[in-house]
Structure formats: C-alpha cells, structure tokens
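Undergrad: pasting the sequence and the predicted coordinates here, then a few questions.
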Amino acid sequence: MKKKSTALFLVLLLAMSTFLAACGGGEKKESGEGDKTTSKNKNVLNLTTTQDIPSMDASIATDAVSFEVLNNTMEGLYRLGENDQAVEGIAQGEPTISEDGKTWTFKLRDAKWSNGDPVTAHDFVYSWRRALNPDTAAEYAYIMYDIKNAQAVNEKKMKPEELGVKALDEKTLEVQLENPVPYFKELTAFGTFMPLNEKFVTEQGEKFGIEADTTLYNGPFTLSEWKQEDKYVMKKNPEYWDAETVKLEEIHTKVVKDVQAEVNLFESGDADRIILASEFVDKYKDREEFFTFDQASTFFLRLNQTSNEVLKNVDARKAIAMGFDKTGVTDVILNNGSKPADYFVPANFVKGPDGKDFRETAGTYLQTDIKKAQKHWKAAKKALGQDQITLELLTYDDDTSKKLAEYLKEQLETNLEGLTVNIKLQPFKQKLELETNMDYDFSIGGWGPDYLDPMTFLDMFVTGGAHNQQGYSNPEYDKLIKEAKTTLIMEPEKRWDNLVKAEKILLEEDAAIAPIYQRSRAYLQRTNVKGILLHNAGGDYSYKWAEIQ
C-alpha cells in the first residue's frame, strides 16, 4: 500500500505511511520493564501521527494512515494476528475450499455493526461489488481480480451482479475465484475486502467515510471523534463480537508534524508511543522504552513517464536512480536501522519454493554509482537536445519529508550537471491526489505489502494499473506478471522465476522507479503498554490485543 515517505537530513522517518495501502511478517513488540514513566490514563492509549486520515471509506482508501484506522475500526472475514497470520474475524472457523481450489465458502458468526444491525453475507457482497464497480473509481479494485469476473466488472464488460461472490444465506458467503489463490484467506483481511452496510452507505451518500459519524464500524473500536488535521479518537466498540478481548477504552491520536514536539509529548506523559526522529535516536537508544522494527516497506522515487519528456528517457531515469548516495540517507539521515535498497521487493519478506528469501534469488539493481549516473545523464541530455533541465520533486509537507527532499535535491544537482530540482510540498491527501492524476514530475513514494507475496509489489506496475501512477509500460513485464497470476499459479518454481525476471526488467532494464531504502522505525513506547501488534501487511498496527498494565 502507499506509504508516507518521511525522512530528513539528520532527521528520521517518523510517519505513517502512503499509501501504503497498503504490508509481511508482523510481530508483537514490547519494550523492557521498570521505567518510572507510565501512561496518565490506565485504559487510554495516546499516540501521534504526522498526517490526517485521507478516507474512512474502505473501497476508496489507498494509504497506510487510512488502513491503520480501518484495521482497528473495521473487520473483514479474517484479520491479521501475530506474525501476520490470519485469525478469525467475521468468518467463523476455516473456509471450505473446493477440490480445484476455486470455490471458497465462509460461515459468518453473529456480529453487529456499531448501530446494532447484524453483519451479514450481503454486506460483503455489496462491498466487493461496490469496490469493483467502475463508478466507484477504487484504485485498489485490482486487488480483487482473483475473484471470478472481477476484472471484467471493473472494466465495464460485465455487471457487478455477475461478480463471483454470493450470499447463500445471511451467514454463508460463497466466493468463486478465477484461479486457485493459496493466500486468499490472508488477502481477505485487507481493507478493500471489508464489508459495508448498504443501507447506511446509501443514506450517507457522498458524506460516507469523511467524518466520524458518517462511517459505520464493525471492528474492535469506533472512530468517535475526528478533527481534521488535529486529532482523532477511537473508542472501544461495545457491539464488537469479541469485545471481551479488547482492553483499551480509548485511543487518542494527535496529528503532530514537528519532531521535537513529539518527543516533548512523550517526556511529559502525553504520548505513550512515538516514532523517534533520527537526531534523538542516540539520546534514547539505551532507554528501556526504545526499540526498532524492521519493515517490509520500500521507499523510492516515482518517475513520471507520461507527462514529462525528460523522464520518458531511460538514460535520464537511470541517471537519477544511481545519482544519489543511499547510504547517506540510511546511516545519517534516518539513523534507525533502515537499509539502502538496490531493489523493490524487500529483503526478509517472503521465501520462495526453494526456501530462500526472494532477495537471495534475485539480484541487486541501480546501486549508487555517480560515474555511471553521469554517463547516462550526458546521453540523456544529448538525446533530448537540452543542456539545462528542471524537474519538480513532489513530497509531503511535514518537516521531515521536506528535509529528505532537500537532501535529494542537493545530491542530484551536485552530481548531474545542468539539473535543477524544485521541491513541491503538499499535504498528505493532496500529494496522493497529484500522483493519482499524474500531475507531477517525480515524487517520493513508499510501498508496503498488502499480503505475503512478491506480487503485492510487482503487479502495481502493469500497464494501466491503478497504482502505476507514472505511465510505465512494458509488454514483456505485463506477460510475466499475468502468467504468474494465472497459468503458473500451481507451478511455484516457474512462477517465482517469472517474478524475479519481472523485477529485473522493472529496475535494471527500464529504471521505472529509483529505489532509495527499505524502512526500519525507531520507537519510544511506555513499558506498561503491552500487546500492540506491528504488521508488515495491511494496516501497520493492531490494537485489539493491546493494554496498559
């Protein structure tokens, strides 16, 4: 999913991400025992974020901020527990799967919406049809293409009623797939697959999902307060089927864009957990409240090949991709365990049929190499007939994103003669919209997995893909991805080989994007705060099992 890219010159990446939809290998993290500082309110968890929620509409959401809140206020057939394994949600028990692996039948438990209405199989049918209906314009519709007729529905070749999903009765949902999908159960935990109450959505109309009281909830918490660009509050949902497990009464999240202000809130006891900016890591790394978490999220430069003539040139793209120091980003700017990324599919994410991590099998691409970058840049300028080139770098408006952009500007202008980089800062939601409309030159983006397979990274760049927001197109790449999704789905070795080849085309041959780093985060968290799950797939955090002891 889209991740919010936040980093800085001598300041750590600290925000939720872009859009990053939208997530592999989560784990429960707890800091040590014994510090004297405790939460001011026993059953209230106080958090910070650098960006407001773009949308609470599960069909429309594309970013990590939205998906984190949806993950805690909504629930699909399953949700992700420890180690990102699917645990029971609205579905009760294991699904029944046909011998050919294409028909899945789910039995639903007795669950309620926050207004008291029962959650039924019809709520899933309605939600999934709505997400695929082209009138909804859901960017994440493609994630449902494994369902029979889903792509045809999304492309207006079939009616939503022809989608391969039906309510056999109020508590039985049948799903037909185009091909067997081994990870389909985990996929149903993702935000786009969450149910929606048709009557409520219809009543709210265009207001649905844009305010706390114009959204309906069926998860552990409800969004009880939402002040745009200020704060939002989640409260325990008394109608939740597993409310006995939920210990927290409220979760308060304050929008804070200044890194010093976040530390001040933690020190004063007004924040129970913060993502720690880089200049504070050395100061706090020996504290019991300090810990780091390695994520399967990759941050990169999007290079718009639709509207920018310079970036249509492959030499120009390769020059930018190899023309800045990634180690300076990770070791100096971030200082939080993040690693330089000479790849797109992250390391330590998933293993192939041979038991090896994807990165062990795949190569490395577009490493920092200033001399090669300068050769490519010279070739690009000659082909373009330009000696002086100006590009606009799009990023977010918080302090940390601004400083990362300034670092990249300095590196690229120094190493690529004749290049001028102008920085454009935008609020989180507006930045995502500019990328969707491809109204930019190049931008800082991030992507975290939506499910545990390399496909969640690679299929976003197929021709015309909703998240291919830069106009990249390569027929051979498209062919490899399509085969990996269809004809090779039951031939894991050949499928894996296709995915490795696809990444090589994306980066080594075409430099469609410019990888920067694989993210790690440094945290300060009260030692009496327990049970928060950190995920690498779907929403970044689960608070269902959290408590303040």
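TA: Thanks, I have the structure now. These numbers come from a predicted model, not from an experiment.

Undergrad: only C-alpha atoms for contact and neighbour calcs from this point on.
TA: Noted.

Undergrad: so where do the helices sit in the stretch 101-250 of the chain?
TA: With DSSP state H, counting those that start in this stretch, the ranges of helices along the stretch 101-250 of the chain come out as 121-132, 150-154, 184-187, 198-204.

Undergrad: on contacts alone, who are the packing partners of the second one?
TA: It refers to helix 150-154. The contact analysis (3 or more C-alpha pairs under 8 Å, 6 or more residues apart in numbering; DSSP states H and E) places helix 150-154 against helix 121-132.

Undergrad: can you list the residues that contact the helix it packs on?
TA: Contacting residues not belonging to helix 121-132 are listed as 59-60, 108, 136-138, 140-141, 144, 150-151, 153-154, 160-161, 163, 165-173, 192-198 [C-alpha atoms under 8 Å, 6 or more residues apart in numbering].

Undergrad: how far does it sit from its chain's centre?
TA: Centroid separation between helix 121-132 and its chain, computed with C-alpha atoms, centre = their mean, to the nearest Å, is 22 Å.

Undergrad: second structure follows, compare the two:
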Amino acid sequence: MKRNKLLLLLALSLILSAVLAACGGKDTNNTNRGNNATGQNEGNGEPDAEQVLNLIEGAAIPSVDSAIVEDQVGFNVLNNVNEGLYRLNLDNVAEPAMAAEEAEVSEDGLTYTFTLRDANWSDGTPVTAHDFVFAWQRAIDPDTGSPYGPFMMSGVLKNATAISEGKMDKSELGVVAEDDKTLVVTLERPVPYFLSLMSFGTFYPQKEEFVKAKGDAYATNSDNLLYNGPFILTEWDGTGDSWVYKKNEHYWDADTVKLETINVDVVKDAATAVKLYNDGKKDRAGVSGDLALQYAGHAEAVHQPQTSIFFMKFNQEKDGKQTPLANINIRKAIAKSFQKEDLADVVLANGSSAANFIVPKDFAFDENGNDFRDINGDLLVYDADEAKDYWQKGLDELGVTELELEILGGDSELSKKMDEYFKAQLEGNLKGLKIKLKEVPFAVRLELEGRQDYDIEVSGWGPDFQDPISFLDLFVTNGTNNLMSYSNPEYDALIAASKAELALDPAARYEAFAKAEKLLLEEDAAIAPIYQKGLIQLQKPYFKDLGVHPFGADYSYKWAYISGKNK
C-alpha cells in the first residue's frame, strides 16, 4: 500500500476491540481445525440442525471491490463471496480453486500457466480467463487508485511497477488470456510464494461487462456485485452495520457448502459481544483484558495463536532533522528496557505472547518443515542492566543528561493501559527519560505516521502471504511502510538478493532472511518487538470446521457447519 496496509491498521485495532478477529493458525502441514490451542471445533458428526450461523464483526464493510479493499473486514467478506485461482484450505495450503489443476510453471520460474475449471458467476455466466486479466489490470491502473494492486503486484508481475507509476499502459501487464480457459502470467522475477499470492483478494476476477455497466455504483451494495465464491452477499446497503451471507447455488463446489445462511452484525464493544454470545444470540465472540482473564478457562474458549507482530517504531528523522532515536544506543536501551511477558500475560491477557523477533513463530517454514524462528531464536530480549548501559552511552554521545520522548498510541482503554505500562517501564529503568503519551483516534495516528510526525509508535503487521519477506520487506530504505527513516545498505542488499539470485535457492534465501533479521534487531535495533498477537474466542461447540488462516483473510466458512446444536 502507498503508506500503510490496512491489514496492519486493522491488526492495530485489535488492541482497541477484541471483537475484530485477525489472522491465526499453524503451519501448512498441520491441521488448524482441532478443538485445541490452535484451532476451532473440529468436524465430527453430520449437519443435523438448521444451517444458520450468527456471527459478529468488529467494523462495517468499507468495500467489497477487490481492486479497492484494503482492510481485514473487506478481505474476509471477499474470501467468502468470491474466489481466485487458488484458495487456502482447512490446512492452510493454497490449492486450486478457479484453477482446475496445479499451475504449469516454466523452468526459470517466470511463467505460470493456469487452466480454469468450469465455473460460473452468480448470474449464471461463466468465469473466464479474461475476467482475471480485466481485474488485475484494473487493480494496477493508477486511475483506479488501488491501495493493494501496486503493493502486491509491483516487482512481482511483469511491468507492474512501470504501470503503477504511469510509465506504461496497463495492457502491458504480465497477464494474458490465451482463450477463455487459459491464463498465462509472466513474472518480473521468480517468486517462491507466488501461488500463495493467488489466494489473496486483490487477485480475484471481475467481470468486465458487469463492472462497466454498473459504473460508479459497482460494489456500493450487495445488489451491485457478482459472486463466484461459496456465498453471495445480501442485505448490505453499503453503509449498514449488518449483512447476510447466503449459499451460492452457482458455486462450482456448492455440494461442499453446508451453511445456508450466515447473519453478521457489527458489535464494537467486547462486553456486549460476550453478552450476546451468552444469551445464545451469537455463535462466536472475542474476549480480551478482564474478560479474557475471566473466560480463559471457559469450556467454550478457543485459544487462537495469530501471526500479527506488534513492535515499537523508532522514528529517526522528523522535519528534516535527526531525532535522538537516530542514536543506536538510545534505540537499544529502549528496546531492552521493558518486560514483555508481563505485558502479554497481565495487561493484554488475550493469549498474546512476548516477541523477541519480527518474523512470527508458527508462520514460515523451510523445505524440511522447520520453523524459521528456530534459525534465529530470540533477539533483542529484555535486559534492564544492559539497557541502562546503552542508555548512558547514548546520552553521552548526544551530550545530554536527560531526554523527553513521545509515544504515539491509540485512544481506547486497553491502548492507554498498554502505553502507561511502557511509560512506567521505560522511565523506571532509564534514568533521565521522560515519556509523554499521545493518545489519538486511529485515523489521526495514520496521518501522523504518514508524515513521520512522531517519536515512538506502537505499530503492528499481519502478513498477506506465507513468507518471511512479508515482514522483512517493510524496513528497506525508503520503503512505503518504513516511515521512520531507517536505512542499512547491507540489509537492503540481503532483501534484494532474496528476490533475485537467491529466489530459487530456498536454503540460501532463508539464510539471507536470518542475517537481515539480526541486522534489523540485534545490531541496529531499528524497531523493538513487543508481542505476537493471540486471541481468545468463545465459540459454540456445535459450530464445526471454521477455516482459520494465518495470512490473507481471517476466516473461511466454505466448510463450516452446525452439528449437535439441539442435543
């Protein structure tokens, strides 16, 4: 995205609302369905009740236009009413969806040929390769103003960068429909995670004739959309706080879909959500803070690890001048001066865990199935004594005896508690440091970050695809999501190599990522990791086989069903 992904922003709002669920799950080789610490109620028994589900979302739908969507609610809706070439299954493996079979890949890894299956839109007309060409060209076209098109396609699809910058026509994008059933995609460089991208909402098809006929009305309500996924969207007026999913009888795999109706209401208050759940009006609700402590041991509590990482951003330049955070010893002092375990266990109390890394646990795995985290282990860990030493060195280098720094945070009750915790820890461990707290609404935070008008910001990131670069690419020099003036040529070179000469060498590529993460954290302390997000959800035991995904959209309802409700 040009300034910051709203996946990040919605991840940040998880601090503000326990109702808005973010990504979760384990690795692609393990089930994510068991009724255990990582998943949901595993399917057992047959559907034996009315297949109607009642759910909660934490925010209204901003858009369901795949070229425009930039938030987690929108991507979640898209994932359930539309479908791309691939779809994440219940085990979080990307498998052919609109594609009839696995893609044919050229030896150099630059050309992917997809054969489409027989599938229809909700109006009964066929989904064709031309629908993908139209949608992708529309997403990369600067006139569309897509936030994710350039972000996801630049440097990936051939000519995408030049098109997004207005230097080439969108017709030059590396995607061609050879006929109605054959789609050929040419890449700018080998992309090891490309098939994972094909499950992401930005790469969904759109029917050109329908989009152009609707004009400005396209995707403004449920009647001005076409669907090729498991469900259709109904009773959405474009602004309201409720909507309904209905089973899509035109879906190619409709026999798999058991749910007939899903009723969704926006509930922003966690206590209200839990009351609705306890009253039997909702089948799932999130809890955090005091509610999480209260319900953590509840028989219907599901502890859901997630892959969002939260961290402090240290802004090194403001108004064209270096800030005190440009000093590496000041950064290291702050990064090592707060106790993360207590923050996760006591302040957040929602299943989150301390993070001493930027690439999360249980997310990225090598060709042998080994977790990337096992390569580097913990980095930049809490150590109050070391923090004091770094702090004194930094003050001496700056020629001062005290500093005042501001933490930019949210204005919710939980965000304020977290920021107060940081203030107490930092001021208590670093003599001469005064922390001011700036607690503002979410939109204001986004604006301030975009202008780099802050000292320290508590930020976060949730991945769009399953690869360490989804996190590490954030911090390259002048990157659109850097926004803190961090620059290390060695770091940049490692990330660049992972996209070029190392792209087809998985082992060497992971070694480069490991070196880059150590540079970012252990050597430069460019950011200070805080925690890996966790989530506690209350979920009715009769709600089976919810697909929970560690990247991209949060949930899939394609396989979900109700069994045992009336027992």
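TA: Arrived safely. Source: prediction; values computed, not measured.

Undergrad: any idea what the TM-score is?
TA: The TM-score (TM-score structural alignment, normalised by the length of the first structure) is 0.87; 536 aligned residues with a C-alpha RMSD of 3.1 Å.

Undergrad: re earlier: make JSON lines from the helices of the stretch 101-250 of the first structure and add mean neighbour count to it.
TA: Converted to JSON lines, the helices of the stretch 101-250 of the first structure look like this (neighbours: other C-alpha atoms under 10 Å):
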{"stretch": "helix 121-132", "mean neighbour count": "23"}
{"stretch": "helix 150-154", "mean neighbour count": "23"}
{"stretch": "helix 184-187", "mean neighbour count": "20"}
{"stretch": "helix 198-204", "mean neighbour count": "13"}
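
Undergrad: nearest to Lys2 of the first structure among those helices would be which one?
TA: Nearest to Lys2 of the first structure among those is helix 184-187; the distance by C-alpha to C-alpha comes to 16.7 Å.

Undergrad: in the second structure, what stretch matches that closest one?
TA: Helix 184-187 of the first structure corresponds to residues 194-197 of the second structure when matched by TM-score structural alignment.

Undergrad: average gap between that stretch and the first structure?
TA: If you overlay the two and look at stretch 194-197 of the second structure, the average distance to its match in the first structure is 2.0 Å (mean C-alpha distance after the TM-score superposition for the first structure).

Undergrad: would you confirm that Leu90 of the second structure contacts Pro550?
TA: No - Leu90 of the second structure is beyond contact range of Pro550, at 11.1 Å (criterion: C-alpha atoms under 8 Å).

Undergrad: out of the two, which sits in the busier spot?
TA: Neighbour count, other C-alpha atoms under 10 Å: between Leu90 of the second structure and Pro550, Pro550 has more, with 28 against 23.

Undergrad: ok, now which ones touch that one?
TA: Contacts here follow C-alpha under 8 Å, 6+ apart; on that basis Pro550 of the second structure touches 23-26, 92, 306-307, 363, 463.

Undergrad: got it, and Trp252 of the second structure?
TA: Listed by C-alpha under 8 Å, 6+ apart, the contact set of Trp252 of the second structure reads 118-120.

Undergrad: try it again at 6 Å.
TA: Trp252 of the second structure makes contacts with Ala119, as judged by C-alpha atoms under 6 Å, 6 or more residues apart in numbering.

Undergrad: how close does the aligned partner of it in the first structure sit to Ala58 of the first structure?
TA: When the two structures are superposed using TM-score structural alignment, Trp252 of the second structure falls opposite Trp241 in the first structure. To Ala58 of the first structure, Trp241 of the first structure is 20 Å away according to C-alpha to C-alpha, to the nearest Å.

Undergrad: many thanks, we can stop here.
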